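Visitor: Give me a model of this one.
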Amino acid sequence: MPAFVVGIVQAVSPVAGKDKLQALEVDIGSGGDPLTIVTNASNVRVDSRVVVATVGCELRDGTTVRKAAVGGVSSEGMLCDAPMLGWVGGGAGAAALVPETFSAGDAPPAERPRMGGPAAAAPAAPAVEVKPLFEKKLTKEEKKAAAAAKKAEREAKKAARKDAEGVEGAMAELAVSGEAEGENTS
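Guide: Okay, the predicted model is just below:
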């Protein structure tokens, strides 16, 4: 079954005639030969643990990962970046890395793991299936409804602030007029 898995980079070599492309040999723990994956991610080194979308995986935008020639080299999957996995933090285009506590073939963590210090000593909470994070994009109607709800919420907060300011202003006027009356009666 096509999946998102942790892979260990075994070799990195430049793609001839392409400045930014690298051909990687990645062990995904399947027991077979490592996959050849072409990438432009510059943060990948030998022994890096990366998240791989294998051939047949469906991405968030609805496309399916296929074997393809990239820069003249056959690529058998793709490296995922943090936004593709729904992780907070990490840039688009940089390979999603996981600590050495993950083995080839493990499921990736549900959120971006820490890469140093004591928190990296053990994997994050049990890895969850990543597929639910790759839901379809919102329709135009859903986007409009969400925007309208946000606008209504902002307007309600604004009205509540105005009401609060109005009450405070009226209280201040009463206090001032009460002081003035107190001065006149003496």
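Visitor: Going by C-alpha atoms from here, please, whenever you check contacts or count neighbours.
Guide: OK.
Visitor: Flag every buried residue along stretch 86-99.
Guide: Of all the residues in stretch 86-99, those buried under the rule 16 or more other Cα atoms under 10 Å are Gly86, Trp87, Gly93, Ala94, Ala95, Ala96, Leu97, Val98, Pro99.
Visitor: What is the distance between that stretch and the centre of its chain?
Guide: Average the C-alpha atoms of stretch 86-99, do the same for its chain, and the two points are 7 Å apart (Cα atoms, centre = their mean, to the nearest Å).
Visitor: my read: Val38 touches Leu24, true?
Guide: Yes - with contact defined as Cα atoms under 8 Å, Val38 and Leu24 form a contacting pair (6.1 Å).
Visitor: which residues touch Val73?
Guide: Counting by Cα atoms under 8 Å, 6 or more residues apart in numbering, Val73 touches Val15, Ala23, Val38.
Visitor: The structure of the following sequence is requested for comparison with the preceding one:
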Amino acid sequence: MADISEYKVGIVLSCEDIPKKGGKPMKVLKVDIGSEDDGGIPVVTTAPNVRDGSRVVVAPAGSTVVSEEGEEIQLTKSTVGGHPSWGMICDTRMLGWSGGAAGVAVQLDESFPVGTEPPASKPRPKQQEEDEVPAGPVEDGLFERKLTKEEKKKLAAEKRAAKKAAKAEKTT
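Guide: Below you'll find the model as predicted:
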């Protein structure tokens, strides 16, 4: 496993698609990793989910990555597809995190400052406080939050009470 303390949180300043020439489509990025390079460092990637403003993890030139075969490789400034690349955008496998797909860039939220070391494990969305959780399913983006056992019991009790009240009202 590579030493991720060498890696940096960066923000994509610019993202340019390179026309596909037989292989995977590539992107040329300028990424601010908090170093003395004011305009950011150039990075070439095939990660499909990188865009302007993405907060990503970068393995800069001089750091070590582990290949799929398990061998350690020290990154150097190089040229990829005719474009300079001074680092590599990291996916979850490169960081040793569980979950996530190979080749898909790790995306972090703004709570991780540019230029700092990435977290040792995959960050989880912050849990809402118990008081803030509304009863019933809540739409959060594309996914629906599942109800807890206590919430399900409460909803079932409310439904039973409403049925009982409606039945009592009918008979009177």
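Visitor: What does the superposition give as a TM-score?
Guide: Aligned and superposed, the two chains score 0.63 in TM-score terms (TM-score structural alignment, normalised by the length of structure 2); 117 aligned residues with a Cα RMSD of 1.9 Å.
Visitor: that older thread, turn the buried residues of stretch 86-99 of structure 1 into CSV, including distance to Arg45 of structure 1 and secondary structure.
Guide: Written out in CSV, the entries for the buried residues of stretch 86-99 of structure 1 read as follows (distance: Cα to Cα, whole Å; DSSP: H, G, I helix; E, B strand; the rest coil):
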residue, distance to Arg45 of structure 1, secondary structure
Gly86, 23, coil
Trp87, 21, coil
Gly93, 15, coil
Ala94, 12, coil
Ala95, 10, strand
Ala96, 12, coil
Leu97, 11, strand
Val98, 13, coil
Pro99, 13, coil
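Visitor: what's the most distant pair in the residues you listed?
Guide: Using Cα to Cα, the buried residues of stretch 86-99 of structure 1 reach their maximum pairwise distance at Gly93 and Pro99, which is 18.8 Å.
Visitor: could you dump the buried residues of stretch 86-99 of structure 1 to CSV with distance to Gly71 of structure 1?
Guide: Formatted as CSV, the entries for the buried residues of stretch 86-99 of structure 1 read as follows, by distance: Cα to Cα, whole Å:
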residue, distance to Gly71 of structure 1
Gly86, 28
Trp87, 28
Gly93, 17
Ala94, 19
Ala95, 18
Ala96, 22
Leu97, 24
Val98, 27
Pro99, 30
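Visitor: between those residues, which is closest to Gly105 of structure 1?
Guide: Checking the buried residues of stretch 86-99 of structure 1 against Gly105 of structure 1 by Cα to Cα gives Val98 as the nearest, at 12.4 Å.
Visitor: Check the gap between the aligned residue in structure 2 for the closest one and Pro118 of structure 2 for me.
Guide: By TM-score structural alignment, Val98 of structure 1 lines up with Leu108 in structure 2. As for Leu108 of structure 2, its distance to Pro118 of structure 2 is 9 Å (criterion: Cα to Cα, to the nearest Å).
Visitor: Residues that sit against both of those two, list them.
Guide: Both Leu108 of structure 2 and Pro118 are in contact with Val57, where contact means Cα under 8 Å, 6+ apart.
Visitor: Now do the helices in structure 2.
Guide: Remark: helices assigned in structure 2 by DSSP state H are 92-95, 149-171.
Visitor: quick one: Val48 of structure 2 and Met26 of structure 2, what's the gap?
Guide: Residue 48 of structure 2: Pro, not Val. Going from Pro48 of structure 2 to Met26 of structure 2 by Cα to Cα gives 8 Å.
Visitor: Between these two, point out the one with more neighbours.
Guide: Met26 (19 against 13; other Cα atoms under 10 Å).
Visitor: hang on, the earlier thing: unless I'm mixing things up, the match of Val98 of structure 1 is touching Arg55, no?
Guide: Yes - contact criterion Cα under 8 Å: Leu108 of structure 2 and Arg55 qualify, at 5.3 Å.
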